[in-house]
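> Sharing a model that was predicted from the sequence below.
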Amino acid sequence: MSSHHPASAADGLRLQSVVDAHASLPGALLPMLHAIQDEFGHVPDQAVPVIARSLNLSRAEVHGVITFYHHFRSHAPGRHVVQVCRAEACQAVGAVALEAHAKKCLGIDFHETTADGAVTLEAVYCLGNCAVGPSLRIDDDIVGRVTPARFDEIIAELRAEVTA
């Protein structure tokens, strides 16, 4: 998965290929947006007119769907995406405090990326790890029983990967 904007001709071809592969599906917009984000790490601004043309929608309609669903990012994420579970089971065992700690520790809010580009922080509603909350998803890995101290260790590990 590439995390840059599709600015090159090759990226434009990749984008068009993803759009074409999904254009004939019933309700094609959401599957198309998921596929684009899977391919590029986000739904770049350059994709909006391509999608709109393909599905005979206005750019505003496409943009509206992208911004309505918090899952879709319009900018490349940090090197790591950290999601804090906000479902009730996790909240009952400390997720509210963990969320506040995460925002303070990283100096960002949900849907933002740290200045060093290391971490994008997002909220998620249930990771299916309810018995061992509070839980995080770090990229594709789910971690349970995350305390503020464990959060600090995880972030230190993620940042160390860059300098190693």
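Yep, it's here. Since the model is a prediction, treat every value here as computed from it, not as a measurement.
> drop to CA atoms for contacts and neighbour counts, all remaining ones
OK.
> Contacts only, for the closest residue to His42 other than its chain neighbours.
In space, and not counting its chain neighbours, His42 is closest to Arg73: 4.9 Å by Cα to Cα, 6 or more residues apart in numbering. Contact partners of Arg73, counting by Cα atoms under 8 Å, 6 or more residues apart in numbering, are 37, 41-43, 66.
> just His4 next, same as before
Contacts of His4 (Cα under 8 Å, 6+ apart): 40-41, 76.
> next up, a second structure to put side by side with the first:
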Amino acid sequence: MPTAQPIDLDAVSGIIREHADLPGAMLPTLHAIQHKLGWIPAEAVPLVASALNVSRAEVQGVLDFYHEFRRTPPGRHVVQICRAESCQAMGGQALEAHARAELGVNFHQTTDDGAVTLEPVYCLGNCACSPAIRVDDDVHGRVSADGFDALMAELRGAEAAA
């Protein structure tokens, strides 16, 4: 697992101040915090609740409802496997099973070395090239088990070279 980094609550507070007056401010605020930190730390929940004049339970409910919000820091790389209909029809379930087995994690988990967080995503807009995955910011189409393994080897090779 990645080592815990100190949480920059000053940055979180600044983000909250920037977004607090927006209509429907909770989602933009939470997205901005995750964009800055990579995840939503528990310490941010009471700050968001107070600034938006809602209960901590309401903030927690939003975090629970929307699966894209992370509660723990992600790995150095985020791998998302599309679970939409087209990708499922073209072998997405087999690719999911292969990825989980190869990485030794389930969705929303990070490899023991902190390198990869595996996440489901519900459409990458790459339906013509199903099954699709996103590795960090790069979308890859027609990904087979061998293709997945090659992408993971490339990631690990780039990390070793760095």
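In hand now; what should we look at? Since we're looking at a predicted model, the values are computed, not measured.
> Please identify which of the contacts of Arg73 of the first structure is nearest to Glu153 of the first structure.
Among these, Gly41 lies closest to Glu153 of the first structure (Cα to Cα), at 25.2 Å.
> Sketch out the helices for the first structure, chain order is fine.
Assigned by DSSP state H, the first structure shows helices spanning 9-22, 29-40, 47-55, 59-68, 88-91, 95-106, 148-163.
> Near the aligned residue in the second structure for Lys104 of the first structure, how many other residues are there?
Correspondence of Lys104 of the first structure to the second structure, assessed by TM-score structural alignment: Ala101. Neighbour count for Ala101 of the second structure, taken as other Cα atoms under 10 Å: 11.
> Next one: Ala101 of the second structure from Ala44 of the second structure, what distance?
34 Å (Cα to Cα, to the nearest Å).
> what does Pro6 of the second structure give?
From Pro6 of the second structure to Ala44 of the second structure the distance is 13 Å (Cα to Cα).
> For the two, indicate the residue with more neighbours.
More crowded of Pro6 of the second structure and Ala44, by other Cα under 10 Å: Ala44, with 19 against 6.
> which position in the first structure aligns with that one?
Checking TM-score structural alignment: Ala44 of the second structure goes with Ala47.
> Can you report how many residues neighbour the residue nearest to that match when sequence neighbours are not counted?
With sequence-adjacent residues excluded and distances taken as Cα to Cα, 6+ apart, Ala47 of the first structure is closest to Leu15, at 7.1 Å. Number of residues near Leu15 of the first structure (other Cα under 10 Å) recorded here: 23.
> The alignment partner in the second structure of Leu15 of the first structure and Arg100 of the second structure: what is the separation?
Counting by TM-score structural alignment, Leu15 of the first structure corresponds to Val12 in the second structure. Computed as Cα to Cα, the Val12 of the second structure to Arg100 of the second structure distance reads 33 Å.
> For the residue nearest to Thr117 of the second structure when sequence neighbours are not counted, list the residues it contacts.
Nearest residue to Thr117 of the second structure in three dimensions, chain neighbours excluded: Thr110, at 4.1 Å (Cα to Cα, 6+ apart). Listed by Cα under 8 Å, 6+ apart, the contact set of Thr110 of the second structure reads 1, 74-75, 116-118.
> ok, these in the first structure: which stay?
Shared with the first structure under both residues aligned by TM-score structural alignment, their matches' Cα atoms under 8 Å, the contacts from the contacts of Thr110 of the second structure are 74-75, 116-118.
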